[in-house]
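Enquirer: Provided below are the primary sequence and the corresponding predicted coordinates.
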Amino acid sequence: MDTALQERLHLALTAQRRAYEAERMPTYEVRRDRLQRLIAMTQKHGDALAAAMAQDFGHRARQESLLADIFTVESGARHALKRLRRWMKPRRVETPLHFLPARNVLMRQPLGVVGIVSPWNYPYYLAMEPAVAALAAGNRVLIKPSELTPATSELMARIVAEHFQPEEMQVITGDAEVGKAFTELPFDHLFFTGSTPVGRLVAQAAAKNLTPVTLELGGKSPAIVDRSCNVELTASRLAFGKLFNAGQTCVAPDYLLVPKEMVEPLSQKILAEMRRMYPRITGNADYTSVATPRHHARLQGLIKDAADRGARVLRSHDEQPDDRRLVPALLLDVPLEATVMQEEIFGPLLPIVGYDKVDEALAHVNRGDRPLALYWFGQDSAERDRVMRETHAGGVTVNDCIWHLGQEEQPFGGVGASGMGSYHGEWGFRTFSKEKPLFIQSRFAGTNLFQPPYGATFERLLSLLKKVV
């Protein structure tokens, strides 16, 4: 590894570690000030960040950047500010009868220095949303953003340096080698958002230092359509969920499971909704490009592979854009061995798989890795509850897509191959805190009765305890 790189990372970590050692439990006022500065930074530079993201993507809808990257960070920080004092307060917890009049208290302490590795698809949100939680919990924060969004990453580094001291929060830019070295640092917690294969490497790197990790990964998130659904509403919401950010969303619906007799009519409704939302693809400011040429070529390869295996490709528009905008496509009659049915798509392609009975849909979902998200569309509450009981997923939205991601009072995180750990709201505060149990003994404690030398008194007391606990 490059010596200068090692020194750069070591100095950044050491500076934050020393600052943490000098202030192990930041006050409410200090934490509030940091969150307020993060909000002010986001408000001041929101338009510049949206422009940088558009530059990195080739084109990104300004409104999508303002909603998904800027508003969400500001909203999450305001949510934390309103509840910060309550989150910080030590909590009394129940004390067993036989330990009274002692008491139990749960104290939340900052972990220390938190490392955040963020991806390219929502480059500001996925860097700053975990930073909100880490700062609220009283930690110091180092961020390594994606090298695939260089303009946004460089802008983040500059504006963070304007609003925070480097020992509070710092952004470290660089290529994949920097990212690898970053994950090998002895953080007190490492937070990673990205693909499952890279997540495995991050976990291995962190394990060398016994660094705890939160992994926000992805996977093939299914949408199950029930016969009881409102077809028009379902089509509209699926089209939006799939095409927001051109499908480059970790919780985008990856494929549909649809009753066989509904496949054709629902497909046509979805295509119609895609055309309504985006009357054209070429030159449409509302429609986002695929972020890199490599990802664009990969998606084209998925379409070709599926078509070569006999799938029907239904494109929403009869256009051939000359940039990285990709015409949305539904893929019908796709063989399960096709690559598009094996890998996370991360683009505006939507395979549709027909089923006869709900059991078949459930079996299909449960054969694969546990997804980050699952969607169910229908009005039959008994069927909905059955699907919820018999499947696993990181999170669920019913009768819509992706919006569970924005619920600050709910944990967000994966399960199994789609991730470990969670954040958002108080769940993020807890992720970046050590919940330290305090048992505060009373001067009137009777525990001395259990001290040796043991005898008949001990036996009688133990027998009594067995009856009361």
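Expert: The structure has been received and is ready for your questions.
Enquirer: contacts and neighbour counts: CA atoms only from here.
Expert: Noted.
Enquirer: and the residue nearest the centre of the protein?
Expert: Most central residue of the chain, judged by C-alpha distance to the mean C-alpha position with CA atoms, centre = their mean, is residue 216 at 4.7 Å.
Enquirer: shouldn't that one be in contact with residue 418?
Expert: Yes. Using CA atoms under 8 Å, residue 216 is in contact with residue 418, at 6.8 Å.
Enquirer: included below, for side-by-side comparison, is a second structure:
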Amino acid sequence: MTSCFGACMQAQAPLVSFPATALVVPEPLGVVLVFSCWNLPLGLALEPVSGALAAGNVVVVKPSELAPSTAAFLAANIPRYLDPKAVKVILGGPEVGEQLMEHRWDKVLFTGSANVGRLILTKAAKHLTPVALELGSKCPCIVDQLDSKRDRQIAVNRIAGAKWSVCAGQACVAIDYILVEEKFAPILIELLKSTVKRFTATPECMAKILNTKHFQRLSNFLDDDRVARSVVHGGSVNQKTLTIEPTILLNPPLDSDIMTEEIFGPLLPIITVKKIEDTIKFVTSMQKPLAIYAFTKNEKLKHRIINETSSGSITFNDATVQYVVEGLPFGGVGQSGFGQYHGKYSFELFSNKKAVFKRSFLIEFMFRYPPWDDSKIGMLRHVFNTNYILLLLGLLGLRR
């Protein structure tokens, strides 16, 4: 079933087809499957579900088993407020996800790790199911020299807040590492140290690491002696409470795991460069990230970052807040994913843009039909070149 509901878009019809109307009409894809993740378990489930429903689809949502309380909440409450024939919640672990992917779907949205994303794509290929992937990445944060002490402190507040105050860095849009000029690095580090102490004065200010598996993965980063020697703040871990102190590292080896894998935790490497412009080369040498952050007043640098890098988003002078801007699409590029949602983009993600072209019987051009001769071919050339003046002269017999 197709209905515009104000979402139909008029397209330009070629003049040669006059009178005609061209429309782009969105239609539901059908039955879609949404895999949500554990770190923002309500938002990353309900937002795509609402977009899929708005587009007219039937939705099955599989919440992450790693957030069992939220998953149970969704399973208990979605049927109370939404038509159970339109939305169904399926609970379970990886084996349930694998069983779901054995079925044919009209669209799958997966939010999670790149490794699982590859498995989803492999399963989906069996039925040629279109897939949107929202994956993680190493999101860089470029910090330019800021002359004003106030600007420096605001920048550090926003960096520390984005890295350590929400999910303890366990978010796909979290800052993964910082790029800064050598001469500005000591100032930045001291500001980060004092700010993180204020922000995490009590234990409840920091989120725990998700589970033992993820805790061990993060601890292994620090077990590398070369990485451990780069720690300039923090570094303590507590397996019993699954907590890791906000940790700042200065120039850990670029070939170490902490600089080649997504961190997804409260560890923050700082990499120094000679000139701030060198940060662009560094960013482009890495996989395309979900987000790039840059704190700068340099308009030329901003322009270069926009035009010379590729990422799902760029945010200047703040971090992670782009996720809550409904007017902007949210999604990655390359290894950080593909497919975008948020606001109208959620509607578009779960819609088929059907092309509709309406013509009348008023005008008929016989030069479009065989048998071909030089005159007809000449007319067709005028059409393809959109040279309607010569076409009109030809139709009137005033030009061969």
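Expert: That came through, no problem. In this text, all values refer to a predicted model and were calculated from it rather than measured experimentally.
Enquirer: still on that earlier bit, aligned to the residue nearest to the centre of structure 1, what sits in structure 2?
Expert: Matched by TM-score structural alignment, residue 216 of structure 1 corresponds to residue 134 in structure 2.
Enquirer: quick one: that match from residue 110 of structure 2, how far?
Expert: Taking CA to CA, to the nearest Å as the measure, residue 134 of structure 2 falls 6 Å from residue 110 of structure 2.
Enquirer: rewinding a little: the match of residue 216 of structure 1 and residue 333 touch, don't they?
Expert: No. Counting by CA under 8 Å, residue 134 of structure 2 stays clear of residue 333, with 9.2 Å between them.
Enquirer: check the contact lists of those two and give me the overlap.
Expert: Common contact partners of residue 134 of structure 2 and residue 333 (CA atoms under 8 Å, 6 or more residues apart in numbering): none.
Enquirer: next, count neighbours for residue 70 of structure 2.
Expert: The tally of other residues near residue 70 of structure 2 (other CA atoms under 10 Å) stands at 17.
Enquirer: pretty sure it is touching residue 42, no?
Expert: Yes. At 7.0 Å, residue 70 of structure 2 and residue 42 qualify as touching, with contact defined as CA under 8 Å.
Enquirer: residues contacting the residue nearest to the centre of structure 1?
Expert: 191-194, 413-414, 418-422.
Enquirer: quick one: list the elements packing against the helix ranked longest in structure 1.
Expert: For structure 1, the longest helix by residue count, based on DSSP state H, is helix 28-57. For helix 28-57 of structure 1, the packing partners by 3 or more CA pairs under 8 Å, 6 or more residues apart in numbering; DSSP states H and E come out as helix 62-65, helix 72-88, helix 125-136, helix 150-163.
Enquirer: among those, which comes closest to residue 316 of structure 1?
Expert: helix 62-65 (20.6 Å; CA to CA).
Enquirer: where does that closest one end up in structure 2?
Expert: Using TM-score structural alignment, there is no partner range for helix 62-65 of structure 1 in structure 2.
Enquirer: can you give me the buried ones in that helix?
Expert: 62, 64-65 (16 or more other CA atoms under 10 Å).
Enquirer: now the corresponding residue of structure 2 for residue 432 of structure 1, nearest residue through space, not along the chain?
Expert: Using TM-score structural alignment, the partner of residue 432 of structure 1 in structure 2 is residue 350. Using CA to CA, 6 or more residues apart in numbering and skipping the chain neighbours, the partner closest in space to residue 350 of structure 2 is residue 52 (5.4 Å).
Enquirer: what segments of the stretch 101-250 of structure 1 are helices?
Expert: 125-136, 150-163, 176-183, 196-207, 231-243 (DSSP state H, counting those that start in this stretch).
Enquirer: and the fourth one, what other elements does it pack with?
Expert: Pointing back at helix 196-207 of structure 1 there. In this structure, helix 196-207 of structure 1 makes packing contacts with helix 176-183, strand 189-193, strand 213-216, judged by 3+ CA pairs under 8 Å, 6+ apart.
Enquirer: re earlier: give me the number of residues near the residue nearest to residue 350 of structure 2?
Expert: For residue 52 of structure 2, the count of nearby residues is 28 (other CA under 10 Å).
Enquirer: residues contacting it?
Expert: Residue 52 of structure 2 is in contact with 32, 58-59, 346-347, 349-351, counting by CA under 8 Å, 6+ apart.
Enquirer: among those residues, which are in strands?
Expert: In this view, those that belong to strands under DSSP state E are 32, 58-59, 351.
Enquirer: ok, the residue nearest to residue 434 of structure 1 when sequence neighbours are not counted to residue 335 of structure 1 distance?
Expert: In space, and not counting its chain neighbours, residue 434 of structure 1 is closest to residue 109: 5.1 Å by CA to CA, 6+ apart. For residue 109 of structure 1, the distance to residue 335 of structure 1 (CA to CA) stands at 51 Å.
Enquirer: the more surrounded of the two?
Expert: Applying other CA under 10 Å to residue 109 of structure 1 and residue 335 shows that residue 109 carries more neighbours, namely 20 against 15.
Enquirer: need the counterpart of the more buried one in structure 2.
Expert: Under the alignment by TM-score structural alignment, residue 109 of structure 1 pairs with residue 27 in structure 2.
Enquirer: would you confirm that residue 138 of structure 1 contacts residue 110?
Expert: Yes. With contact defined as CA under 8 Å, residue 138 of structure 1 counts as touching residue 110 (5.1 Å).
Enquirer: and those two? Which one has more around it.
Expert: Comparing residue 138 of structure 1 with residue 110 by other CA under 10 Å, the one with more neighbours is residue 138, at 30 against 25.
Enquirer: what sits closest to residue 160 of structure 2 if chain neighbours are left out?
Expert: According to CA to CA, 6+ apart, the nearest residue to residue 160 of structure 2 is residue 196 (6.3 Å).
Enquirer: residue in structure 1 paired with the one you found?
Expert: Checking TM-score structural alignment: residue 196 of structure 2 goes with residue 274.
Enquirer: quickly find the element holding that match.
Expert: helix 263-277 (DSSP states H and E).
Enquirer: compared with structure 2, how much does that helix deviate?
Expert: Once the two are superposed, helix 263-277 of structure 1 sits an average of 1.3 Å from its aligned residues in structure 2 (mean CA distance after the TM-score superposition for structure 1).
Enquirer: tell me the helix or strand right after that helix.
Expert: helix 293-308.
Enquirer: which residues sit against that next one?
Expert: 290, 313, 324, 326, 331, 334-335, 338-340, 345, 347, 349.
Enquirer: weed out the non-buried ones from those.
Expert: Buried by 16+ other CA under 10 Å: 290, 313, 324, 326, 331, 334, 338-340, 345, 347, 349, out of these.
Enquirer: tell me, how many residues neighbour residue 264 of structure 1?
Expert: What residue 264 of structure 1 shows, counting by other CA under 10 Å, is a neighbour count of 15.
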